[in-house]
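Novice: Sequence unavailable; structure follows:
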């Protein structure tokens, strides 16, 4: 059994299957047309045997006349003939590049290396020229789209001499403005090749400041150009972005997830959105929305060891470290003493107060024993009040959801107004964060 496969963004998916005829032919038939893009012939053992392009004319034949040399005989498809010609050209240039790179590794002087580097640049320029000329003469063609999406970022610097930009800032602005030239975000062909995510990632890594506001603005602009609400590109990219920032790798960037959710998913129904995705979004929103960097942390209603009421908002301090921990947690047993050392040697003189919360009220004896053993009496040691009087909802007192306490220890750094400064970073970073804040004042 052989298969036709294609890209779906960064994924590869099997789309159709067929058995070979007695004379070795593979005939694929389909009532509806395939979306234009890169397709692959996949062998029974799931290996890619051949890549080809699908355009609007989908009645064509490809015969492999020399598997070793990858020689093809193509009928009724100018696009695939162009694709084969480019692949032949590219293989030739790639062989030259490999030889030059091998030669470069053997060079002993900078001058000799410079000559080789110059030759490498010439080869790359020839490849870029091939792509640019093809784009100019085949606008709208599927291969032209692929070339546009795979162009290197510096290709846009190849402007006429009289159009050269005066400053680096102007050049960057020009590159940013033209980075997606030739790419229509309503075009479903964008998903039938492997270049889309890489191009978007390069754009964000190169041109977009790493702030929730800047990233949200750029994502919004891209999604607003797609085929929303039910088109394939909007579906793919909206889920790509929301998944990317649901587990943000940089502190504070989870706000992007909330922004995207509020703009494109909150109170909206999409027939393509699965129930498990909706449940995941709901869970992540509840886990993130009340503990965003820059927002005021929610109040915590606690009792001291001698059962006196003290809330987080009662604490008057320049900085507050809120630490959720469990006296039976092995990781806490290691981390809490380290925090105490940081407090004694660095934090205390910077105006830090530690508000340490026992997350396991079933182990009150062990909690008190640990406090005494590790000499934590200089901290405000508390546990959740079983009853909170006042005009509060159940959500107001659900500290585990408000502060996303799914495991322990969990720590936050707050300023004097109880705004969240830091989270999801090791407490050893808090001193540096405080010092950076002090420098800005």
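Specialist: Received the coordinates, thanks. As the structure is a prediction and not an experimental result, all values here were calculated from the model. Residues are numbered from 1 along each chain as shown.

Novice: hey, let's count contacts and neighbours off CA atoms from now on
Specialist: Fine.

Novice: dump the residue contacts of the spatially closest residue to residue 43 that is not a sequence neighbour.
Specialist: Counting by C-alpha to C-alpha, 6 or more residues apart in numbering, the nearest residue to residue 43 once its immediate chain neighbours are dropped is residue 2, at 5.1 Å. Residue 2 makes contact with 17-20, 26, 41-44, according to C-alpha atoms under 8 Å, 6 or more residues apart in numbering.

Novice: Comparison target below:
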């Protein structure tokens, strides 16, 4: 199971409901297990689990999960041995089960839990139907027949949460295209029709206001697939589609979950410029809906917005006031070039020492394009700074350090908080600026700078 970070765990805990005090007791017996431990955990998204209880297995394979408060409803898993687990639906917190390690699903017996009885019955029925048809029916016919069996089962068990879980795994069915395909335009129109329908109906099969889905893998999988496969990875498109989804969600717990998942994805995304979507979401749903969040979360969001918003693509980079090796003032505005590569580094940083030669290797390309490197040292140590310039032979770059002599006191003064002003929480940090010193790229790997600029110029032409 994935280990949770403390911040993630704090966020998860904010979703815990006020449980009744009757408690939970789940008795289990698994033949093939003895003298070991088993874990009961609930899903939190598709790749995290939160352990709720640990139980000792005795020599006969028996164990008990129990606690003073009811468990929050959702899909849980029982983990045993190494990388082995099976799922349980938690609604009623008082039931028992029995199975065998040789065939957990096939030999599972449930008592006092209609949800789990139906859940395991469904799995066995679908497996039996598949095996019965496997050698008799063509693949496409098998898919349609299995889908019919599945839909009938869902209808027959519509009052159970299990039916919602199974429904959530079903993809929207795209209707037949009503026109013949005769040429390239028709093919393009077909694709557009299928894409538009699929995107519009993507969330039809999942109840976006049933907060039990927070404790399943299905909600996060849906969100991830939607934004990875169906949304244009540009800030405006991400923001628009996020707004449309959230307009459908009234349940506060799910609303919080979806806002958190989307915004955290785009805060530091690998696609340049998508952090604008993070700012949009943070302002609209964190700052704009304070009733959903605690005051600490809102305060931290305001601080994060204050850092990121001035650094969005298209914004003029905050002015830098540095001192060059000759003791003269060096500013961003003083650089005359088609593009400026702002390279923020720390001479003590091992990664900076790896990236600097890679950046230096682009000198010939930079000269051909009238590109200047502005290397800003965040360590306020003149000796280490100058040694770094000498060691890596970067004296021809525009080199600067944030050390200035205060004319009133004659003492050293510092102007820039690099972490807050340039989001330099780790080094090196790269910003690519146009002639007007507007940000056109950031956090681009050094060995991808040339490719980025080639692509950027191709879009402009």
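Specialist: Sure, I can see it. Please read these numbers as outputs of a predicted model, since none were measured by experiment.

Novice: if we can go back for a sec, pull out the buried members of the contacts of residue 2 of structure 1.
Specialist: Buried by 16 or more other C-alpha atoms under 10 Å: 17, 26, 41-42, out of the contacts of residue 2 of structure 1.

Novice: so stretch 418-432 of structure 1 matches what in structure 2?
Specialist: Counting by TM-score structural alignment, stretch 418-432 of structure 1 falls onto residues 437-451 of structure 2.

Novice: List the buried residues for that stretch?
Specialist: Applying 16+ other C-alpha under 10 Å to stretch 437-451 of structure 2 flags 437-444, 446, 449 as buried.

Novice: Just the element for the alignment partner in structure 1 of residue 152 of structure 2, please.
Specialist: The equivalent of residue 152 of structure 2 in structure 1 is residue 133 (alignment by TM-score structural alignment). Taking DSSP states H and E as the definition, residue 133 of structure 1 sits inside helix 110-137.

Novice: which helices and strands does that helix pack with?
Specialist: helix 78-106, helix 142-150 (3 or more C-alpha pairs under 8 Å, 6 or more residues apart in numbering; DSSP states H and E).

Novice: quick one: which of these is nearest residue 367 of structure 1?
Specialist: Nearest to residue 367 of structure 1 among these is helix 142-150 (58.4 Å), distances taken as C-alpha to C-alpha.

Novice: Mind listing what's buried along that closest one?
Specialist: For helix 142-150 of structure 1, by 16+ other C-alpha under 10 Å, it's 142-149.

Novice: Can you check which part of structure 2 it sits on?
Specialist: Going by TM-score structural alignment, helix 142-150 of structure 1 sits over residues 161-169 in structure 2.

Novice: now stretch 201-220 of structure 1
Specialist: Under the alignment (TM-score structural alignment), stretch 201-220 of structure 1 falls on residues 224-243 in structure 2.

Novice: Tell me the gap between the matching stretch and the middle of its chain.
Specialist: Centroid separation for stretch 224-243 of structure 2 versus its chain: 13 Å, with C-alpha atoms, centre = their mean, to the nearest Å.

Novice: buried sites along that stretch?
Specialist: Neighbour-count burial for stretch 224-243 of structure 2 flags 224, 227, 230-231, 233, 235, 238-239, 241-243 (criterion: 16+ other C-alpha under 10 Å).

Novice: Correct me if wrong: residue 111 of structure 2 contacts residue 96.
Specialist: Yes. At 5.3 Å, residue 111 of structure 2 and residue 96 qualify as touching, with contact defined as C-alpha atoms under 8 Å.

Novice: Show me which of the two is the more surrounded one.
Specialist: Taking residue 111 of structure 2 and residue 96 together and counting by other C-alpha atoms under 10 Å, residue 96 has the greater number of neighbours (18 against 13).

Novice: Quick check: the gap between that one and residue 265 of structure 2.
Specialist: Per C-alpha to C-alpha, to the nearest Å, residue 96 of structure 2 is found 39 Å from residue 265 of structure 2.

Novice: again with residue 200 of structure 2
Specialist: Taken as C-alpha to C-alpha, the span from residue 200 of structure 2 to residue 265 of structure 2 is 22 Å.

Novice: now residue 252 of structure 2
Specialist: Taking C-alpha to C-alpha, one finds residue 252 of structure 2 at 20 Å from residue 265 of structure 2.

Novice: out of those two, which sits in the more crowded spot?
Specialist: Neighbour count, other C-alpha under 10 Å: between residue 252 of structure 2 and residue 265, residue 265 has more, with 17 against 14.

Novice: and that one, what pairs with it in structure 1?
Specialist: Residue 265 of structure 2 maps onto residue 244 in structure 1, by TM-score structural alignment.

Novice: Wait, a strand at its match?
Specialist: No. Checked against DSSP: H, G, I helix; E, B strand; the rest coil, residue 244 of structure 1 lies outside a strand; its state is helix.

Novice: those strands in the stretch 251-400 of structure 1, which residues are they?
Specialist: With DSSP state E, counting those that start in this stretch as the definition, the stretch 251-400 of structure 1 shows strands at residue ranges 301-304, 309-311, 319-325, 352-358, 380-384.

Novice: if you go through the stretch 1-150 of structure 2 in chain order, where are the strands?
Specialist: 24-31, 36-43, 49-57, 62-67, 74-80, 84-90, 94-100, 109-111.

Novice: elements contacting the fifth one?
Specialist: When you say that, I think you mean strand 74-80 of structure 2. Packed next to strand 74-80 of structure 2, using 3+ C-alpha pairs under 8 Å, 6+ apart, are strand 36-43, strand 84-90.
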